[in-house]
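*Asks:* I'd like to go over a predicted model; first the sequence, then the structure.
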Amino acid sequence: MAILVLGGAGYIGSHMVDLLVQKKEDVVVVDNLSYGHRQAVPESVPFYQGDVRDHDFLEQVFTQHDIEAVFHFCAYIQVPESVVKPNDYFDNNVVGLISLINVMKNHQVKKLIFSSSAAVYGTPERVPIKEDDAKDPINPYGLTKLMMEQIMRWDGAAYEMQWLAFRYFNVAGARLDGNLGEDHRPETHLIPIVLQAALGQREHVEMCGNDYQTRDGYNVRDYVHVLDLVQAHYFGLEYLRQGGQSDYFNIGSKQGFTVKEIVEAARRVTGVNIKAIDAPRRGGDPDSLVADSTKIRTDLGWQSPHTDIDTIISSAWNWLQKHPNGYSK
């Protein structure tokens, strides 16, 4: 039976595909390539270009392959964009999930592993954040993720489908050999932006907001290496295969870094005196997001061997130096 990876040509999805191939799993990839890259998917893996909202297209994929489980990595993810284009996010994320679950139901596919987000919590009441803490998203992106979790909960009960929602924080890094990495157009994630400045592709880094309620005024985020993240998803697949029940899990490194601390770490790793300037806050950004990941470590046995921020940045730097134009020639 095959594992279907939706968004498998994107940053996290392509690393998931890479791990599944290493595990000798039968893998199928669907991606509309609006943000993904065909070059990130091995030629040996069946690839279908199409949209998760296209019911007939998905039906064809499920008909051609005996699907055991689905990994969902195809949501739109940019917080500022969601504030100015909320309906695009409700359409792609929420409507797309409903389309997927309808096709899964038609083909009796009972396992769904979902890429959720810490954005479901909004501005947390306490840090580190636990899974049962209050959910109050402060941007449309976070709201769509929470809605998608709720849809899975109700549909899972109605259609006897098991699901997992992994709420993770900031994902960074790349495959350690530098042959697979992050290539967003435009790039919105902090670590690759900082490294682009180190490589001379940007004049400076903008640190958005210096008046947050944090130790140095810059907002705090919890960073997890992409290799550790996809390992957690694979552990989730094995958990469901063993009869595990539907659940929510935080994924994080147990610590947080401010924007300024990330810039300083990148200077240390690259040896470049990266220029950073203060800029206005972005819309919809909480002061601090750090995960309590005790539950996933206890229940699934997950660990994060690449937690060190220098390791995360070094792997991303290795990728960027080898691929300064990403997947483009």
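*Replies:* Perfect, I can see it now.
*Asks:* alpha carbons only for contacts and neighbour counts from here, please
*Replies:* Will do.
*Asks:* contacting residues around the residue lying farthest from the centre of the chain?
*Replies:* Among residues of the chain, the one most distant from the C-alpha centroid is Asn273; the distance is 29.2 Å, by C-alpha atoms, centre = their mean. Contacts for Asn273 (C-alpha atoms under 8 Å, 6 or more residues apart in numbering) come out as Ala198, Arg267.
*Asks:* Repeat that for Met1.
*Replies:* Applying C-alpha under 8 Å, 6+ apart, the residues near Met1 are Asp26, His65, Asp66, Ile67, Glu68.
*Asks:* Specify which member of the residues you listed is nearest to Ser99.
*Replies:* Ranked by distance to Ser99 (C-alpha to C-alpha), the contacts of Met1 are led by Ile67 at 16.0 Å.
*Asks:* which residue sits closest to the closest one, ignoring its sequence neighbours?
*Replies:* Ala2 (4.8 Å; C-alpha to C-alpha, 6 or more residues apart in numbering).
*Asks:* Arg215 versus that neighbour, what's the distance?
*Replies:* From Ala2 across to Arg215, the span is 47 Å (C-alpha to C-alpha, to the nearest Å).
*Asks:* Give me the residues contacting stretch 131-151.
*Replies:* 76-79, 82-83, 86, 89-90, 93-94, 97-98, 116-125, 165, 248-250, 284-285, 292.
*Asks:* how long is that stretch end to end?
*Replies:* Across stretch 131-151, first to last residue, C-alpha to C-alpha, it's 17 Å.
*Asks:* And that stretch, how far out from the chain middle?
*Replies:* The chain centre lies 15 Å from the centre of stretch 131-151; the measure is C-alpha atoms, centre = their mean, to the nearest Å.
*Asks:* here's the one I want to compare it with:
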Amino acid sequence: MTSAALRPFSVLVTGGAGYIGSHAVLALLDAGWQVSVLDNLVTGFRWAVDPRARFHEGDIADEVLVARILAEDGIGAILHFAGSVVVPESVADPLKYYRNNTANSRSLIESAVRGGVRHFIFSSTAATYGTPDSIPVREDMPTVPINPYGMSKLMTEAMLKDVAAAHPINYGALRYFNVAGADPQGRTGQSTAGATHLIKVAVEAALGRRPEVAIFGTDFETPDGTGVRDYIHVSDLADAHLHVLDTLIADPARSHVLNCGYGRGFSVLEVLDSVDRLAGSSIVRRMEPRRAGDPAALIADNSRILATTPWRPRLADLDTIVAHALAWERTLAARA
């Protein structure tokens, strides 16, 4: 990675008090970057921000505030995580998602252009693909989102493409698959109450914080009938952002759309079995019908990010992901 001595600017992390953002902050700081965080703390936690970072409480749509941060903190790159991420909520309240994820991102991108920021990394999602015709999913496959969450992210990708063609800024749009786990050193993890991600839900159930885990669909065309997903460790994902940032800096004329996953999947039952095994418990499982729009499997083709950057996963093991999620859940329980 770029030598700390050769880094002429600081990095702004929006949503840096949230789950993935707080891990990205740690990765940047550990690699020697100067980091500023902007978060409105609606879903994030002030304590999740490493004290080595400069923290600003506020909203990415506050263009006066953002302009001041960019100028005063010497920001040359933005890692943009701020936004809303719950798919069912996006269906029930689409305007919230088009405001938080699209309109507010537009404001941030405009602030970046005005402030002379040259590099922008966007937290996108595999939900931009909708229900893919085949797996693994490649970046050049059709993007046909089936919910406002996916569409709100895809619209931001489109804005970035157009802006990069018109202004001296390049970008990386990283399409995450299923993010899970926690910092191996126990410094941060997924802390939001009422989270909907399977591994988070399962470890909460294993530690008695939920009565059961619902399994939506047992008749998919998969080996055990339950949905298969590509789970990526959050610290590997944070590390990917650092490599993409270096790649953007090295070639400022190019932008990238990249899948972030491991290229293999695990079923719902395999995940629950891993949690049971590592927690020494037996989670109550409640079988439910399929949810509309859920594909049988969603697995990344990650060959592009492997070819484009030096990033290589270090924590690509389901039991490792679950073990770190369990350790973090016990930390949260001790804080309560």
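*Replies:* The structure has been received and is ready for your questions. From a predicted model like this one, the values you see are computed outputs, not experimental measurements.
*Asks:* whereabouts in structure 2 does whichever helix in structure 1 runs longest align?
*Replies:* When structure 1 is parsed with DSSP state H, its longest helix is helix 140-159. With TM-score structural alignment applied, helix 140-159 of structure 1 matches the range 148-167 in structure 2.
*Asks:* do stretch 189-209 of structure 1 as well
*Replies:* Residue span in structure 2 matched to stretch 189-209 of structure 1, by TM-score structural alignment: 197-217.
*Asks:* Could you pull out the buried residues of the matching stretch?
*Replies:* By neighbour count on 16 or more other C-alpha atoms under 10 Å, the buried set for stretch 197-217 of structure 2 is 198-207, 212-213, 215-217.
*Asks:* and if you look at stretch 271-289 of structure 2?
*Replies:* Quick answer for stretch 271-289 of structure 2 (16+ other C-alpha under 10 Å): Val271, Leu272, Asp273, Ser274, Val275, Asp276, Leu278, Ala279, Ile283.
*Asks:* quick one: Asp140 of structure 2 is in a strand?
*Replies:* No: Asp140 of structure 2: not assigned to a strand; according to DSSP: H, G, I helix; E, B strand; the rest coil it is coil.
*Asks:* And it, how far from Asn302 of structure 2?
*Replies:* Counting by C-alpha to C-alpha, the gap from Asp140 of structure 2 to Asn302 of structure 2 is 12 Å.
*Asks:* do the same with Asp239 of structure 2
*Replies:* Distance of Asp239 of structure 2 to Asn302 of structure 2, given as C-alpha to C-alpha: 15 Å.
*Asks:* Which residue ranges of the stretch 51-200 of structure 2 form helices?
*Replies:* For the stretch 51-200 of structure 2, the helices defined by DSSP state H, counting those that start in this stretch occupy 63-72, 87-92, 94-97, 104-114, 148-166, 198-206.
*Asks:* Turn these into a markdown table, including distance to Glu288 of structure 2.
*Replies:* Below are the helices of the stretch 51-200 of structure 2 laid out as a markdown table (distance: least, C-alpha to C-alpha, whole Å):
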| stretch | distance to Glu288 of structure 2 |
| --- | --- |
| helix 63-72 | 45 |
| helix 87-92 | 16 |
| helix 94-97 | 25 |
| helix 104-114 | 36 |
| helix 148-166 | 23 |
| helix 198-206 | 14 |
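*Asks:* Which residue is the nearest non-sequential neighbour of Gly58 of structure 2?
*Replies:* Asn40 (4.5 Å).
*Asks:* So what does that neighbour match up with in structure 1?
*Replies:* Per TM-score structural alignment, Asn40 of structure 2 is aligned with Asn32.
*Asks:* cool, and Ala325 of structure 2?
*Replies:* By TM-score structural alignment, Ala325 of structure 2 lines up with Ala316.
*Asks:* buried stuff in the helix or strand hosting that match?
*Replies:* Using DSSP states H and E, Ala316 of structure 1 falls within helix 309-322. Using 16+ other C-alpha under 10 Å as the test for burial, helix 309-322 of structure 1 gives Ile309, Asp310, Thr311, Ile312, Ile313, Ser314, Ser315, Ala316, Trp317, Asn318, Trp319, Leu320.
*Asks:* Redo those as JSON lines? Include distance to Gly181 of structure 1.
*Replies:* Formatted as JSON lines, these follow (distance: C-alpha to C-alpha, whole Å):
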{"residue": "Ile309", "distance to Gly181 of structure 1": "16"}
{"residue": "Asp310", "distance to Gly181 of structure 1": "16"}
{"residue": "Thr311", "distance to Gly181 of structure 1": "14"}
{"residue": "Ile312", "distance to Gly181 of structure 1": "12"}
{"residue": "Ile313", "distance to Gly181 of structure 1": "12"}
{"residue": "Ser314", "distance to Gly181 of structure 1": "12"}
{"residue": "Ser315", "distance to Gly181 of structure 1": "9"}
{"residue": "Ala316", "distance to Gly181 of structure 1": "7"}
{"residue": "Trp317", "distance to Gly181 of structure 1": "10"}
{"residue": "Asn318", "distance to Gly181 of structure 1": "9"}
{"residue": "Trp319", "distance to Gly181 of structure 1": "6"}
{"residue": "Leu320", "distance to Gly181 of structure 1": "8"}
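*Asks:* mind listing the strands for the stretch 201-329 of structure 1?
*Replies:* For the stretch 201-329 of structure 1, strands defined by DSSP state E, counting those that start in this stretch occupy the ranges 205-208, 220-221, 223-225, 247-251, 257-258, 276-279, 288-289.
*Asks:* mind checking which of these is nearest Asp18 of structure 1?
*Replies:* strand 223-225 (14.8 Å).
*Asks:* burial count for Ser134 of structure 2?
*Replies:* For Ser134 of structure 2, the count of nearby residues is 11 (other C-alpha atoms under 10 Å).
*Asks:* residue in structure 1 matching it?
*Replies:* Mapped onto structure 1 by TM-score structural alignment, Ser134 of structure 2 lines up with Arg126.
*Asks:* Generate a PyMOL selection restricted to the buried subset of the contacts of Met1 of structure 1.
*Replies:* Here is the PyMOL selection string for the buried members of the contacts of Met1 of structure 1, based on 16+ other C-alpha under 10 Å:
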select buried, resi 26+65+67+68
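*Asks:* pretty sure Leu300 of structure 1 contacts Glu238?
*Replies:* No: the pair Leu300 of structure 1 / Glu238 is not scored as a contact, 9.0 Å apart, by C-alpha atoms under 8 Å.
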